[in-house]
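In: here is a sequence with its predicted model. Questions after.
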Amino acid sequence: MVAVADVLLSLLAGGVAGVVAGLFGVGGGIIMVPILHYGLGLPFHLATMVSLGVITVNTPFGLHKQHERRNVRWKRGVFLGLGGAIGVLLGVWVWARVPDATLVPILKSVFALLLLYAAWRMTGHEPTMHDIENDALLIPAGIVAGLAANLLGIGGGLLMVPVLVFTGTVIHHAVATSLVAVFTNAALSTAIGFPVLVHHLLFALPIAIGAIFGIRGGVRLANALKAERLRRVFALGLVLIGIGIVVDAVGILW
């Protein structure tokens, strides 16, 4: 039986994750997984599955809002999503062969370093950008994001948005376009893990409800910010999340 306090915590977590998802073009799993794992006591692998299920449900709402504003660059999103699908399948293969205790700290440390590097690149007044002629070159970035999505229970947008910006995409369009691949990554991971996830829907439902409302607000906030400010806010978010992941990975707090 799920306690009322757990339901309220799940609703709050979903709402916050939804705002973060809409604001930054990410899935929100970076908020949900720690709360599910540490706050509600779910095993890490199960927490990632619940998070990805919620991302699958709430991301289309944010994507629809961004599409209405003509911010989505669908071709780039599709190539990122294609790479993401490959990364997700690679993640499934890794999960089956490497114990959580060995894999998770290493993966978190590498992921955190990538986030901190991306934040450093984005803090300049005008980050160095190299426009690419062939959008298929985004597939490798999608693979890395898909791998992170499956193993950490996130959408992968924290990696994809900086890549899109560095390859010539305006920040508002990058945030919107990232959601295409975020949905692809989460949906494929959820489909693969659904036989297990279906037994834990009581955890996923209140988070999903909160996230659906939150992501709408996040999209409005993202589009209200000027490009320079949105880029700096995103970079600050990457720094805070990266530091948090490092602390978690080395076990300072837990």
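Out: Structure received.

In: contacts, neighbours, all on C-alpha from now
Out: Noted.

In: please report how far G168 lies from V110.
Out: Between G168 and V110 the distance is 25 Å, computed by CA to CA, to the nearest Å.

In: brain fart, L205
Out: 31 Å.

In: what does R232 give?
Out: For R232 relative to V110 (CA to CA), the value is 22 Å.

In: which one's more surrounded, the two?
Out: When R232 and V110 are compared for neighbours, R232 comes out ahead with 16 against 13, by other CA atoms under 10 Å.

In: list the buried residues for the helix or strand containing the more buried one?
Out: R232 belongs to helix 227-250 when assigned by DSSP states H and E. The neighbour-count check on helix 227-250 (16 or more other CA atoms under 10 Å) flags 230-239, 241-243, 245-249 as buried.

In: this is the comparison structure:
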Amino acid sequence: MDFAFADLLPFIAIGFAAQLIDGALGMAFGVISSTLLISMGVQPKAASAGVHLVECFTTGVSGVSHALHRNIDLRLFARLVIPGVIGGVLGAYVLTQISAETARPLVLAYLSLIGLYLIWRGTGHPPRERDPRVIAPIGLVGGFLDAAGGGGWGAIVTSNLLIQGATPRKVIGTVSAAEFFLTVTISATFIAALGWEAFTHVTVGLLIGGVVAAPLGAFMAKRLRSNHLLLLVGIVLTATSAYGVFRALE
């Protein structure tokens, strides 16, 4: 790769902002980064591969940071990781063989509705906190859609655990930590199928910005109140999903 540092600066800024949001709210790095790459003309499967290579590092730093701030529920983590990895491998394989974009508008519309519900919860109607019951299927679907769509693990898993009443701080930290194992598996699958062609100066910039922001995101997740986390998750989820629907229907 031959490029100047100035070429990296816009992508460092984007990686920093995307990971700051992702670390604090448990979602959005993949969605923001993939949208950027695809808007630049990168093929969806190459964009997804590049983002997941970056996330191998950002999710590792984020997971350690969340662990240090005691934001992780180990029981929930154990129940998410294996289904998520299985779904991720299936999604990565599907994306290297066929286009999985057909169902994307429907998934994004569903996430927009979940986002609106979380906004309502965060503005004075917080759910009674309780242990979530549906975990493994959410992990499986989240892993599959994350690989097939270039992002979505946090949006699917975090939002669905929150509407079941799980503690926001623990959900965000646990989902972020589990994502490390998911992205490593997905990246290995992509590398086996595509090689290293997706690792460009764009992904290098995203990597630098994301790694720097990861500890700050975990700190924010610990400090923000539960109802504020619900509200912010709802806003980010609704905005990114609604934009995705608009782009998909253009």
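Out: Happy to help now that I have it. Note that the coordinates shown come from a computational prediction; the quantities given were computed from them, not determined experimentally.

In: what's the mean deviation for the helix holding R232 of the first structure versus the second structure?
Out: The superposed helix 227-250 of the first structure is, by mean CA distance after the TM-score superposition for the first structure, a mean 0.8 Å from where its aligned residues fall in the second structure.

In: neighbours around A5 of the first structure, how many?
Out: Count around A5 of the first structure with other CA under 10 Å applied: 9.

In: separation between it and W120 of the first structure?
Out: Distance of A5 of the first structure to W120 of the first structure, given as CA to CA: 39 Å.

In: could you do L80 of the first structure as well?
Out: According to CA to CA, L80 of the first structure and W120 of the first structure sit 23 Å apart.

In: could you do M129 of the first structure as well?
Out: 14 Å.

In: now do the longest helix anywhere in the second structure against helix 226-249, angle only.
Out: What stands out as the longest helix in the second structure, according to DSSP state H, is helix 168-194. Helix 168-194 of the second structure runs at 30 degrees relative to helix 226-249, counting by axes from the mean of the first three to the mean of the last three CA atoms, to 10 degrees.

In: returning to that earlier point: who has more neighbours out of L80 and W120 of the first structure?
Out: L80 (33 against 15).

In: identify the residues contacting that one.
Out: L138, I139, P140, A141, G142, I143, M160, S178, V180, A181 (CA atoms under 8 Å, 6 or more residues apart in numbering).

In: from the chain's centroid, how far away is the longest helix of the second structure?
Out: Put simply, helix 168-194 of the second structure sits 8 Å off its chain's centre (CA atoms, centre = their mean, to the nearest Å).

In: distance from the strand or helix carrying L11 of the first structure to the middle of the chain?
Out: L11 of the first structure belongs to helix 4-24 when elements are defined using DSSP H and E. Distance of helix 4-24 of the first structure from its chain centroid, counting by CA atoms, centre = their mean, is 14 Å.

In: check which residues of it are buried.
Out: 7, 9-24.

In: and what of stretch 96-114 of the second structure?
Out: T96, A100, R104, P105, V107, L108, A109, L111, S112, L113, I114.

In: what is the most widely separated pair among the contacts of L80 of the first structure?
Out: Within the contacts of L80 of the first structure, P140 and V180 form the most distant pair, 15.7 Å apart (CA to CA).

In: the two: which is more packed in?
Out: Neighbours around P140 of the first structure and V180, counted as other CA under 10 Å, are more numerous at V180. The numbers are 28 against 17.

In: identify the residue nearest the residue opposite the more buried one in the second structure once aligned in space, chain neighbours excluded?
Out: Structural alignment (TM-score structural alignment) places V180 of the first structure against A177 in the second structure. Closest residue to A177 of the second structure apart from its sequence neighbours, by CA to CA, 6 or more residues apart in numbering: G63 at 4.0 Å.
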